[in-house]
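In: using only what follows, build the 3D model:
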Amino acid sequence: MTRLLLLDVGKTGCRAALVEAGVRVASGQAPGAGGIAEADGPARALGAIAAATEGWPAPDRIAAGLAGLASAPGRAGALAAGLRARFGAAVEVLLGSDMTLWHAGALGGAPGVVLAAGTGTVALGVDAGGRSARVDGWGHQLGDDGSGYAIGRAGLRAALRAQDGRPGGSNDLLARVRARFGDPDGVPARMYGAANPAREIAAFAPDVLAVAAVEPDADPVAAGIVGRAATDLADAAAAAAHRLQLPARPTGVQPVACGGGLLAAGPVLTGPLDAALTARSLTRTTPLGDALDGARLLLEDPHVPHHALLTAAETPAPGGAR
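Out: From the prediction side, this is the model:
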């Protein structure tokens, strides 16, 4: 009986699943590990994995998706070594970015484009030959356009412009700032002093979306922020599809599997997003699965194109899945 350990190690949470004889027999979770690219990234990731799998039997094979690994592939060796030290020297280890494994799960191993919209934003296209195109995912200081962070930041800026009496402000958003944070004068210290400023700023995105959703007289500033976010998200998906020159579908429309917590806002965001995607010959679809499903697929199917996206340290021993 082959025992598979599936891991999805994100910045905010770590999820694990154990599969025996084709059946998921255990699930676990733990706080996230930050990014693998951080100085202590591998150690924190291994600690999160240990917490999520405490008391579990040793697996025969492991597939893990890790946030930040695409930016720091050189960390794969330390991660693989740490996993083998914990679970046994003979265990087979496959490591990829969390986005790669989510892509595999979202499209069932098929080529195409996925779009993740949460605190950050990233689009990933993969073709049948394993070529990939990642768009955005540059982090809140350099990118993440259309993300919860981008919406929250734009909303806070508009609120503070209203506080100052400058053009382009929104009194509705200012009222939301007061309700959530109190005196606007204290907002900068709260944001700049937060352990995770991007997450703290993104926490205001639901307020912006709520103000934009008010009917029939939605706040034009909030509505404009959400409309810009929808355009940015569609642009990211379109860029990924264009860079790979994915084959045209019979309908002439390329599906994009879209996921992430930001889409839970509903029609206030998905409405303009759908319109922006349609204008780019794209259409939004629901993901078939998640990163844990992608991890299992990589272990069970040596032919999915995502194997080409694994780092050098992930290559299985002779006789393994690949």
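In: alpha carbons only for contacts and neighbour counts from here, please
Out: OK.
In: for L142, the count of nearby residues, please.
Out: Using other C-alpha atoms under 10 Å as the criterion, L142 is surrounded by 9 other residues.
In: hang on, it is in a strand, isn't it?
Out: No: counting by DSSP: H, G, I helix; E, B strand; the rest coil, L142 is not found in a strand; it is coil.
In: how near is it to P59?
Out: The gap separating L142 from P59 is 39 Å, by C-alpha to C-alpha, to the nearest Å.
In: same thing with G77?
Out: G77 is 19 Å from P59, by C-alpha to C-alpha.
In: all helices for the stretch 51-200 of the chain, in order.
Out: For the stretch 51-200 of the chain, applying DSSP state H, counting those that start in this stretch gives helices covering 76-87, 98-106, 148-164, 171-181, 187-192, 197-202.
In: to A313, which of those lies closest?
Out: Nearest to A313 among the helices of the stretch 51-200 of the chain is helix 76-87; the distance by C-alpha to C-alpha comes to 5.3 Å.
In: helices and strands around the closest one, which ones?
Out: The helices and strands touching helix 76-87, judged by 3 or more C-alpha pairs under 8 Å, 6 or more residues apart in numbering; DSSP states H and E, are helix 41-52, strand 92-97.
In: another sequence for comparison is provided below:
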Amino acid sequence: MSGFILGIDIGGTGSRVALASFEATAEPAPPCTLTGPGVSIGAEGSNAPQQIRRLVSAAREAWPESFESIRGVGIGATGIASLSTDVGEFARSVATETKAETAVAIDAVAAHLGALSGRGGAVTVLGTGAIAIAHPGPDAHGVLPPMWTRTDGWGHLFGDRGGGAWIGRHALEAALKCHDDVDLSGTALLEAARERFGEPTTWPATFYTRSDRAGQLAAFAVDVAGLAREGDPVSTALLAEAGREAARSAIAAGSQGADAHSLIALTGGLRQAGETLVEAFRAEVLRLNAEAVVVDPAGDPLDGALTLARLVAEERVRPQPGVLWT
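Out: Sure thing, here's the model as predicted:
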């Protein structure tokens, strides 16, 4: 089948849409991509559906001739399950708009498909938030059955253990302990936080009144990673604990599905925080399951969204309430 596929990746701090050829070749051409803003969360929930529609419109405008030949659309979006309503109906509306088979999934599904190239296993995604997801892989017919299992992804107030907002929040707690003369080990973090956010007395108003506070907290994780590279012990310890939290979530997600824990990967933007986090993840996985195979991610969530688009175009993916809709 000729034509094109459209992949959309919506995260907490940014979004991307990619157009790629539907035809699988030994050396496929790199996809054409566009970028946009990330998800924000307010009193009415997530604006992911609006962001997705904007990206679809941008793709139509950027690639008008190719857009008419789209065979499948794959969408991975942060917060789409718990903070948006009637996702199945939304998926059908996108399918009507694009005249293509459409699958909408939580962001972790796209990350899993990108990291493991459609193979079975467990993946922890560390970005602004954190979630782990596992799947045993395609069945004998090459179809992905509704067997996704997840751990965490509860948002920055209740969970997202090891994610960017989690790191930022714990780093600011350490900074405030230093400010309050409770624990002076967070001196470097306090200085970095002052440079980014101003005086500590302004932080409550800065964060508590914002709809994008998770993204603001995650932005501070960049400073934490920089301090860790400079040898700050508190920052280094925070990154190591984030890696261990990510490993615990991956093992827990994998243990819920048959043979889903054989391959385990860490993916997401926070992987770039440094080897301290990555090595702590690997060590904790192997401590918890000596038979696990820890692999580097083969691709990112946008690659996974394109894989999802190809699968739905070929009718090789099945919906699962709360995780994936077609």
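In: TM-score for the pair, please.
Out: TM-score for the superposed pair, counting by TM-score structural alignment, normalised by the length of structure 1: 0.81. Supporting figures: 304 aligned residues with a C-alpha RMSD of 3.1 Å.
In: most tightly surrounded among the helices of the stretch 51-200 of structure 1?
Out: helix 98-106 (a mean of 28; mean count of other C-alpha atoms under 10 Å).
In: average distance between that helix and structure 2?
Out: Its aligned residues in structure 2 lie a mean 1.9 Å from helix 98-106 of structure 1 after superposition (mean C-alpha distance after the TM-score superposition for structure 1).
In: that helix packs against which elements?
Out: Helix 98-106 of structure 1 packs on strand 61-66, strand 112-117, strand 121-126, helix 291-300, going by 3+ C-alpha pairs under 8 Å, 6+ apart.
In: want to try TSV for these, with mean neighbour count and distance to R178 of structure 1 as columns?
Out: Shown next, in TSV, are these (neighbours: other C-alpha atoms under 10 Å; distance: least, C-alpha to C-alpha, whole Å):
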stretch	mean neighbour count	distance to R178 of structure 1
strand 61-66	26	37
strand 112-117	26	27
strand 121-126	27	28
helix 291-300	24	38
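In: could the ones you listed go into JSON lines alongside distance to T100 of structure 1?
Out: Compiled in JSON lines, those are given as follows (distance: least, C-alpha to C-alpha, whole Å):
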{"stretch": "strand 61-66", "distance to T100 of structure 1": "7"}
{"stretch": "strand 112-117", "distance to T100 of structure 1": "10"}
{"stretch": "strand 121-126", "distance to T100 of structure 1": "8"}
{"stretch": "helix 291-300", "distance to T100 of structure 1": "8"}
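In: ok, which of the ones you listed comes nearest T278 of structure 1?
Out: T278 of structure 1 lies closest, by C-alpha to C-alpha, to one member of these: strand 112-117, at 14.6 Å.
In: mean per-residue distance, the closest one to structure 2?
Out: Mean for strand 112-117 of structure 1 is 0.8 Å (mean C-alpha distance after the TM-score superposition for structure 1).
In: and the contacts of that strand?
Out: Defining contact as C-alpha atoms under 8 Å, 6 or more residues apart in numbering, one finds that strand 112-117 of structure 1 is touched by 103, 106-107, 121-127, 146-148, 233, 236-237, 240-241, 246, 255-263.
In: most neighbours per residue, which of the helices and strands packed on helix 76-87 of structure 1?
Out: Stretch with highest mean neighbour count among these: strand 92-97 (a mean of 25; mean count of other C-alpha under 10 Å).
In: what stretch of structure 2 does it fall on?
Out: With TM-score structural alignment applied, strand 92-97 of structure 1 matches the range 101-106 in structure 2.
In: please state the offset of that stretch from the chain centre?
Out: Distance, stretch centre to chain centre, for stretch 101-106 of structure 2: 15 Å (C-alpha atoms, centre = their mean, to the nearest Å).
In: select, out of the helices and strands packed on helix 76-87 of structure 1, the one closest to A229 of structure 1.
Out: It's strand 92-97; of these, that one is closest to A229 of structure 1 (C-alpha to C-alpha) at 24.6 Å.
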